[in-house]
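A.B. asks: For reference, the sequence and a predicted model appear below.
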Amino acid sequence: MAALRPCTLLLPVAALLFFCAAGFAVRFPDPPGAWLLSLAAVAAIAAPPLAALLRLFGPARWLAALALLSAFAFAVESLGVATGWPYGRFYYGEGLGPLLGGLVPYLLPVSYVPLVVGAVAAARHPRSRPLWTLRSAALLTLIDGVLDPGAALLGFWVWPGGGPYYGVPASNYLGWLLSGAVSSAVLVLLWPRGSPAPPALLDGTLLALAFWTGVAAFGGLALPAALGVALLAAFLARRAGIRGCARVTFLKKN
């Protein structure tokens, strides 16, 4: 008898747990050891897509992708905090833990890279890498439309000047479109030619969307919550449409 695929059970259960955890985060935004809870959450979100990416890329290409994406994330976010470009003026709070150089959290790559992986996998276009990159950048920007208002609500980062979208300035989304294009291009260029996108590459983004949609819903952020529901539905449909729904990487077939 075929084993029950975790994509039919474990992923929805995990997404529900992250959605419910969002209610706790909104109700108790600054519990003792908050950044350790953030570390545990982002590690759990990152594990499935990064493990699937390792299987797809192989060790050398995988390490190159992680190194390049992490370096870019640190560079562009540090530039943003220090100068206000390309996102607008903001700074990080204490919820994501210690800051590298007093600017950005050490956790940054662990939370950012899985989003890039998920967006690139979902937006895959087998015949046009430039179009693939642009689609992924647009998708990352939409994801941030759910994430950023919730993160500001929880105090993960602060926009001193505010903005029209739940306190977030429009410049932030132009910045995400630009940085998303660069980070997506890195992964697209490293992608093995002709290789399909394993479904597990989308799982980290699905879990992140479940959490941030929950934050928006419990926090009374109507538009981000609605956008989150739409993106969750789109990602689930995309995942289901990928041939051979993959098992979670660290579970083996009997």
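C.D. replies: Received it, and whenever you're ready, just let me know what you need. Numbers count the residues shown, from 1 in each chain.

A.B. asks: When you work out contacts or count neighbours from here on, use the C-alpha atoms and nothing else.
C.D. replies: Fine.

A.B. asks: Could I get the full set of strands for the stretch 1-150 of the chain?
C.D. replies: Per DSSP state E, counting those that start in this stretch, the stretch 1-150 of the chain carries strands over the ranges 91-92, 99-100, 104-105.

A.B. asks: Can you give the distance from stretch 44-52 to the centre of its chain?
C.D. replies: 11 Å (C-alpha atoms, centre = their mean, to the nearest Å).

A.B. asks: can you pull out the strands in the stretch 151-254 of the chain?
C.D. replies: For the stretch 151-254 of the chain, the strands defined by DSSP E, counting those that start in this stretch cover 157-158.

A.B. asks: Give me the nearest residue to the residue nearest the centre of the chain, chain neighbours excluded.
C.D. replies: Closest residue to the average C-alpha location of the chain: residue 115 at 2.7 Å, with C-alpha atoms, centre = their mean. Excluding the flanking residues, the one nearest residue 115 by C-alpha to C-alpha, 6 or more residues apart in numbering is residue 205, at 5.3 Å.

A.B. asks: Surely that neighbour and residue 112 touch.
C.D. replies: No. Contact status for residue 205 versus residue 112: not in contact, 9.8 Å apart, counting by C-alpha atoms under 8 Å.

A.B. asks: Comparison target below:
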Amino acid sequence: MNQTEIAQGQELADTWIAPALWVLAAASVLSHVVSIVLHLPQVVAGAMLALSLMLFGLLHGRATYGWRGIVWFIAVCLGVSNLFENLSILTGFPFGWYHYSDAMGPRLFLVPLLIGPAYFGVGYLSWTLARAILGDESGRLNGILSFATPVIASFIMVSWDLTIDPMMSTITGNWIWHRGGSYFGVPLVNFLGWYLTVYVFFQIFALYVRRARPAPRHLLGYWAAPMFAYTSIIVAPVLGLLLDSQSASLADPAGQLWQVSDIRAVTALVGLFTVLPFWLVAVFRIAARTGPTAR
């Protein structure tokens, strides 16, 4: 196959990948909304969100890093996250002592299968937001970007966990913290462990990208589609607060009582003042670079 035929094949692929990204971005938003409104079982809601975001990351990543690059991202993300999750369940490092309940479905070793795709889906969006904030148009992570991008992406990723962990553990019991914790039943060390875990796989991928030198194919909506997909993460805690009128109290394994309404309110505020600002900075940075021709 000559270069002309390869280029034609890439252009043909781009014609369906661009609209597919918008469909998947919309699916991620709708899956969050529908799961909250209809109170779907966690395994169903998690599967819907993880699948839509994983497919989104796969296609958008293909446009940025090629198939080899995005498959490497997936392999490193799933490998590192599963390793650290299993390690913590067995030893308490790096997240603390916990275990998953049966509500999350089948497992890979001690970790539900849904956890890996969620790491990748949200991880890829966090990575893309970090690129947008740092002005990485080329995807090649030149100079300090190969270290700055993992640092910023990790903070973005942990801000998401701040909005979901109290709800998923203390309220729905998808995972159980054996000794409770000061953040609505979640130990503070969990968030340090999260930062370490995601930083490790982001940094490994950054070093790969620096060597691979990708040449992104900027599809129509290349930046706008992931910004839209990420709105599901912003909307979810706020929608949960507005639609959940429970006044019950719950006890964590340490015996500490927590009000459901307080958990909902605080995680919504955390989302508004951590997750949303990252998204706004990324959007403003993209708008400043592209002006009236923003894609």
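C.D. replies: Perfect, I can see it now. Note that this is a predicted model, so its numbers are computed, not measured.

A.B. asks: Tell me how they score on TM after superposing.
C.D. replies: In this superposition the chains share a TM-score of 0.78, using TM-score structural alignment, normalised by the length of the first structure; 235 aligned residues with a C-alpha RMSD of 3.1 Å.

A.B. asks: What degree of burial does the residue nearest to residue 115 of the first structure show, as a neighbour count?
C.D. replies: By the criterion of other C-alpha atoms under 10 Å, residue 205 of the first structure has 29 neighbours.

A.B. asks: Repeat that for the one 5 residues further on.
C.D. replies: In terms of burial, residue 210 of the first structure registers 27 neighbours under the definition other C-alpha under 10 Å.

A.B. asks: Repeat that for residue 16 of the second structure.
C.D. replies: 10.

A.B. asks: measure it to residue 9 of the second structure for me?
C.D. replies: 12 Å (C-alpha to C-alpha, to the nearest Å).

A.B. asks: shouldn't residue 185 of the second structure be in contact with residue 168?
C.D. replies: No. Residue 185 of the second structure lies out of contact with residue 168 (C-alpha under 8 Å); the separation is 10.6 Å.

A.B. asks: more neighbours, these two?
C.D. replies: Legend: neighbour count by other C-alpha under 10 Å for residue 185 of the second structure and residue 168, higher for residue 185 (28 against 15).

A.B. asks: Could you measure from that one over to residue 127 of the second structure?
C.D. replies: Distance of residue 185 of the second structure to residue 127 of the second structure, computed by C-alpha to C-alpha: 28 Å.

A.B. asks: Likewise for residue 202 of the second structure?
C.D. replies: As judged by C-alpha to C-alpha, residue 202 of the second structure and residue 127 of the second structure stand 8 Å apart.

A.B. asks: again with residue 177 of the second structure
C.D. replies: 28 Å.

A.B. asks: do residue 206 of the second structure as well
C.D. replies: On the measure of C-alpha to C-alpha, residue 206 of the second structure and residue 127 of the second structure end up 10 Å apart.

A.B. asks: Give me the common contacts of the two.
C.D. replies: Here residue 206 of the second structure and residue 127 have 149, 150 as joint contacts, going by C-alpha atoms under 8 Å, 6 or more residues apart in numbering.

A.B. asks: Look at residue 124 of the second structure and say how many residues are nearby.
C.D. replies: 27.

A.B. asks: Could you find the closest non-adjacent residue to the equivalent of it over in the first structure?
C.D. replies: Residue 124 of the second structure maps onto residue 117 in the first structure when the alignment is built from TM-score structural alignment. Closest residue to residue 117 of the first structure apart from its sequence neighbours, by C-alpha to C-alpha, 6+ apart: residue 201 at 6.3 Å.

A.B. asks: dump the residue contacts of that neighbour.
C.D. replies: By C-alpha under 8 Å, 6+ apart, the neighbours of residue 201 of the first structure are 48, 49, 50, 52, 53, 117, 118, 121.

A.B. asks: just those now: which is nearest residue 98 of the first structure?
C.D. replies: Minimum distance to residue 98 of the first structure across the contacts of residue 201 of the first structure is 23.1 Å, recorded for residue 50 (C-alpha to C-alpha).

A.B. asks: Isn't the closest one up against residue 114?
C.D. replies: Yes. Here residue 50 of the first structure reaches residue 114: they are 6.9 Å apart, a contact under C-alpha under 8 Å.

A.B. asks: For these two, work out which one has more neighbours and name it.
C.D. replies: Taking other C-alpha under 10 Å, residue 50 of the first structure and residue 114 do not tie; residue 114 has more neighbours (27 against 23).

A.B. asks: burial of the equivalent of residue 58 of the first structure over in the second structure, as a residue count?
C.D. replies: Matched by TM-score structural alignment, residue 58 of the first structure corresponds to residue 66 in the second structure. Other residues near residue 66 of the second structure come to 17 when the count uses other C-alpha under 10 Å.

A.B. asks: now residue 123 of the first structure
C.D. replies: Applying other C-alpha under 10 Å, we find 22 residues neighbouring residue 123 of the first structure.

A.B. asks: What of residue 40 of the first structure?
C.D. replies: Using other C-alpha under 10 Å, residue 40 of the first structure has 11 other residues around it.

A.B. asks: Return the residue of the second structure aligned against it.
C.D. replies: Using TM-score structural alignment, residue 40 of the first structure sits opposite residue 48 in the second structure.

A.B. asks: Compute the distance between that match and residue 57 of the second structure, please.
C.D. replies: Counting by C-alpha to C-alpha - residue 48 of the second structure and residue 57 of the second structure are separated by 14 Å.

A.B. asks: again with residue 152 of the second structure
C.D. replies: 18 Å.

A.B. asks: Between the two, which is the more surrounded one?
C.D. replies: More crowded of residue 152 of the second structure and residue 57, by other C-alpha under 10 Å: residue 57, with 27 against 20.

A.B. asks: what's near enough to touch the equivalent of the more buried one over in the first structure?
C.D. replies: Aligning on TM-score structural alignment places residue 57 of the second structure opposite residue 49 in the first structure. By C-alpha under 8 Å, 6+ apart, the residues touching residue 49 of the first structure are 114, 117, 118, 200, 201, 202, 203, 204.

A.B. asks: In helices only, show me those.
C.D. replies: Among the contacts of residue 49 of the first structure, DSSP state H puts 114, 117, 118, 203, 204 in helices.

A.B. asks: mind putting those residues in a markdown table, distance to residue 224 of the first structure included?
C.D. replies: Converted to a markdown table, these look like this (distance: C-alpha to C-alpha, whole Å):
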| residue | distance to residue 224 of the first structure |
| --- | --- |
| 114 | 20 |
| 117 | 22 |
| 118 | 19 |
| 203 | 20 |
| 204 | 19 |
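
A.B. asks: Farthest-apart pair in those, please.
C.D. replies: The largest separation in these, counting by C-alpha to C-alpha, is between 117 and 203 at 9.6 Å.
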